[in-house]
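> quick one: sequence and predicted model below, then my questions.
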Amino acid sequence: MTRADNKLAADRYDTLYSEFRWQVPASFNIAEACCARWAKDPSRVAIFHEDDAGHTGTLSYAELQIEANRLSNVLRALGVSRGDRIAIILPQRPETAIAHIACYQLGAVAMPMSILFGPDALEYRLQNSEAIVALVDQAGMQNLGEVRHACANLRHIIAIDCNDSDALDWHAALSGASADFQPVATRAIDPAVLIYTSGTTGAPKGALIPHSAIIGNLTGFVASQNWFPREGDVFWSPADWAWTGGLMDALLPSLYFGKPIVGYRGRFSADTAFYLLEKYGVTNTFLFPTALKMMMKAHPAPREKYALKLRAIMSAGEAVGDAVFNWCKSALGVIPNEMFGQTEMNYIVGNSAQQWPAKPGSMGRPYPGHRVAVIDDDGHVVKTGETGEVAVNRHDIHGHPDPVFFIEYWKNPEATRNKFTGDWCRTGDLALVDQDGYLWYQGRADDMFKAAGYRIGPSEIENCLVKHPYVINAAVVPKPDAERGNIVKAFVVLTPGALRSKEADDALIAELQAHVRGKLAPYEYPKEIEFIDELPMTTTGKVQRRILRLIEQEKAQNGR
């Protein structure tokens, strides 16, 4: 990137925002938009892939289409039809993209799930979704095997590089299938993806997302990536393709524009990040603030060691902060564009430093096509500078439907209704709007929080802790942390029979942490546990997590 390329342009926000119009066709399918139309060019690269053992490869759009056709035929032969849910428990590998394209063109619903999910997390989602087929590799096979017997609707498992007599072998199944497939016709509003999102109360909710949502994401993606695509653009992000951030902010939009994306199977580290950025000539990326902090500390002056081609960085999940913002600007030569969104309506607010000035620490402005406001409990827009809940209207400023929205929460009409106040869809996040129209994050309206970029719902962790024989009750809250934004902290009430001493407490804390880590995802286990005689409760018996959060915030402010 040249210095001229990265200079701040004049503020073009008002023009871009006011002149934008949605163009959503009645008939639309993600598979056609993200693969089929590019597959005619055999030289066009879809995915560069590599793992931590050094194995590398390239998948073209033509190869992606052929393999997706084979998988669609395999799934159809297994009885999969329009609307059926297909679990995709895979990391960043070519088969993940193949699975998504195969599901979409079959009219099925792709249900991505992280390979980090433990047995309990997998079991709930598989049971609730009534998924009939699961696609998995060795990273998720053991945990899936533990719960398969409890998932009555799960008829088939297709396994990649796994020696399992009860599963179909991916390679064998696809090699015997036809490479020709006639895609089903879908409407833009038909369901395409089911992603479960953690909440503060009750079980995780499945957000059912239509094909049109990818279109709704595009204005934010293009803007935050400094007007993607350009000639020679290559995308990479460590964000898991099983999450909205990896799927809708990285994989699918890169494929939508016919550009290559790098898929890496392995643990994130600062050295690995710079290695991949340099090796593949990555121009565009999505990096959590936590990742950027690790990279900044490991390599304060990265361009002295690495030949980088970065021209755009999007960051989300927590505030970037001045230190990281200034490091990106000076050390990488790129002003990071912060973004805000959620699974139900993604990529709605953010920055585009080459089109309008970025304010460090601000969430940014509503992206073109999205009517965003800060509202009170009754759904009224609050005054400038006042705190309220961030909400998105079903219609843009021209009165046209915004295609970014989810359809509903799966089998949960009450939660779907509660998500809306009139035409306003509530995010659950608090913010204020300044005189220039920039939003500033003020915290969660409920008890959900972000830790190291992951969205944490306390209920699932608390339920897991209470399953331990020595735990009577538990409350999970965020503890402020300079590195991760927050860490997961649990306040735990023990049974009278639990032995108490310094050594016993330390041992039990380690046991509880391992208990949660083994049942849920590793990022959900409480990094800190404090034993407490009783939890603060309301008169109706609800845990007052707010009190515990305030305690932790006060401790952080006092340096304790």
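That came through fine. Residues are numbered from 1 along each chain as shown.
> when you work out contacts or count neighbours from here on, use the C-alpha atoms and nothing else.
Will do.
> any idea which element Cys425 lies in?
strand 424-433 (DSSP states H and E).
> next one: Ile529
strand 528-531.
> Val433 is in contact with Arg365, correct?
No. In this structure, Arg365 is not within contact of Val433 by C-alpha atoms under 8 Å, at 9.0 Å.
> still on that earlier bit, next SSE after the strand holding Cys425?
Assigned by DSSP H and E, the successor of strand 424-433 is strand 439-444.
> after that next one, next one along is what?
Counting by DSSP H and E, what follows strand 439-444 is strand 449-451.
> tell me what that following strand is packed against?
strand 454-456, strand 471-481, strand 485-494 (3 or more C-alpha pairs under 8 Å, 6 or more residues apart in numbering; DSSP states H and E).
> so which elements touch the second one?
Using 3+ C-alpha pairs under 8 Å, 6+ apart as the contact definition, the elements that strand 471-481 packs against are strand 449-451, helix 458-466, strand 485-494, helix 545-557.
> got another, please set it beside the one above:
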Amino acid sequence: MPWETIRKDTPPSVPPNLDDYEKARAAFSWAGARTKLSGLPGGRGLNIGYEAVDRHAESDHGSAVALRCIGRDDSVTTVTYGQLARSSAQFANVLCALGLGRGDRVVTLLGRCPELYTVVLGTLKNTSVLCPLFSAFGPDPVEQRLRISNARALVTTAALYRKKVADRRALLSELEYVLIIGEGADELPGTVSYEALMAGAADTFTIPPTSPADMALLHFTSGTTGTPKRSY
């Protein structure tokens, strides 16, 4: 596809959301920020997955592009808000079917691909806890974080699983499910195909009541000078 050059001295075609930082900072309040959120239907609280996708899909933005992913071969995949709402609902149903719910840790070991966003948002919709891992980590850092996080599920690819997890799977007693995106699950004992689970899942999901105080994300420090520390 033809590339478009974006020049810094060209006025934006769409006004920026933040055009005066100092003015916005002076006027900011948490109460004001709360008014910009829709909240779950029926007053069931706040959920990041709903705020990021579903409320837009339910409006007249359902056909608007939410993600535009450019592959290494320059191929372009677009995902609309409506599509992302449905796929993330499917993944939330996948987690429910596996018995994962509120507070259970779901770890991703992926590059930036469309499925990553489906998993992230579906995990948040399910009120489970998302723990993203850097795909360039070696086996030791991956094992440490899977163990410390008490991960029950891991979503990754066959290549990353073989290189970084397979040899240490026996050491991860709490890791019950490994979902493989793409081909390879049939060749890897103890794993299941992400696509197969998604194909059997409904694309609608009722998000449970969610409190702003509920844990949603689990990140780790680099661990450069010692054992990586958790950050909620």
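That came in fine, so what should we check first? None of these values were measured; they are calculated from a predicted model.
> any idea what the TM-score is?
Superposed pair, TM-score by TM-score structural alignment, normalised by the length of structure 2: 0.80. Supporting alignment: 203 aligned residues with a C-alpha RMSD of 2.1 Å.
> thinking again about what came up before, the strand holding Ile529 of structure 1 maps to which residues in structure 2?
Per TM-score structural alignment, strand 528-531 of structure 1 has no counterpart in structure 2.
> rewinding a little: so where in structure 2 does the strand holding Cys425 of structure 1 end up aligned?
Against structure 2, strand 424-433 of structure 1 falls on no residues (TM-score structural alignment).
> find the residue at the geometric middle of structure 2.
Structure 2 has Val120 as the residue nearest its centroid, 1.5 Å off, counting by C-alpha atoms, centre = their mean.
> not counting sequence-adjacent ones, nearest residue to that residue?
Closest residue in space to Val120 of structure 2, ignoring its immediate chain neighbours: Leu130 at 6.6 Å, by C-alpha to C-alpha, 6 or more residues apart in numbering.
> the one you found -> structure 1?
In structure 1, Leu130 of structure 2 lands on Ala110 (TM-score structural alignment).
> show me where structure 2 has strands.
65-70, 76-80, 105-109, 129-133, 153-157, 177-181, 192-193, 219-220, 230-231 (DSSP state E).
> make TSV out of the ones you listed and add distance to Arg147 of structure 2.
Below are these laid out as TSV (distance: least, C-alpha to C-alpha, whole Å):
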stretch	distance to Arg147 of structure 2
strand 65-70	31
strand 76-80	33
strand 105-109	11
strand 129-133	12
strand 153-157	11
strand 177-181	14
strand 192-193	20
strand 219-220	12
strand 230-231	12
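> where does the longest helix belonging to structure 2 end up in structure 1?
Counting by DSSP state H, the longest helix found in structure 2 is helix 81-97. Matched against structure 1 by TM-score structural alignment, helix 81-97 of structure 2 falls on residues 61-77.
> and the matching stretch, how far from structure 2 on average?
Average distance, stretch 61-77 of structure 1 versus aligned residues of structure 2 after superposition (mean C-alpha distance after the TM-score superposition for structure 1): 0.8 Å.
> show residues contacting that stretch.
Identification of contacts with stretch 61-77 of structure 1 by C-alpha atoms under 8 Å, 6 or more residues apart in numbering yields 35-36, 38-42, 44-46, 97-99, 101-103, 105-106, 173-175, 177-181.
> for the closest residue to Lys164 of structure 2 other than its chain neighbours, give me its contacts.
Take Lys164 of structure 2 and drop its neighbours on the chain: the residue closest to it by C-alpha to C-alpha, 6+ apart is Pro139, 4.2 Å away. If a contact means C-alpha under 8 Å, 6+ apart, then Pro139 of structure 2 has Lys163, Lys164, Val165 as its contacts.
> which one of the residues you listed has the most neighbours?
Counting neighbours by other C-alpha atoms under 10 Å, the top entry in the contacts of Pro139 of structure 2 is Val165, with 22 neighbours.
> need the counterpart of it in structure 1.
Looks like Val165 of structure 2 aligns to Leu144 there (TM-score structural alignment).
> re the thing from before, got the strands of structure 2 as a markdown table, with mean neighbour count and distance to Asp9 of structure 2 columns?
Putting the strands of structure 2 into a markdown table (neighbours: other C-alpha atoms under 10 Å; distance: least, C-alpha to C-alpha, whole Å) gives the following:
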| stretch | mean neighbour count | distance to Asp9 of structure 2 |
| --- | --- | --- |
| strand 65-70 | 15 | 24 |
| strand 76-80 | 14 | 27 |
| strand 105-109 | 25 | 38 |
| strand 129-133 | 23 | 36 |
| strand 153-157 | 23 | 41 |
| strand 177-181 | 22 | 42 |
| strand 192-193 | 20 | 48 |
| strand 219-220 | 16 | 37 |
| strand 230-231 | 11 | 39 |
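> thanks a lot, catch you later.
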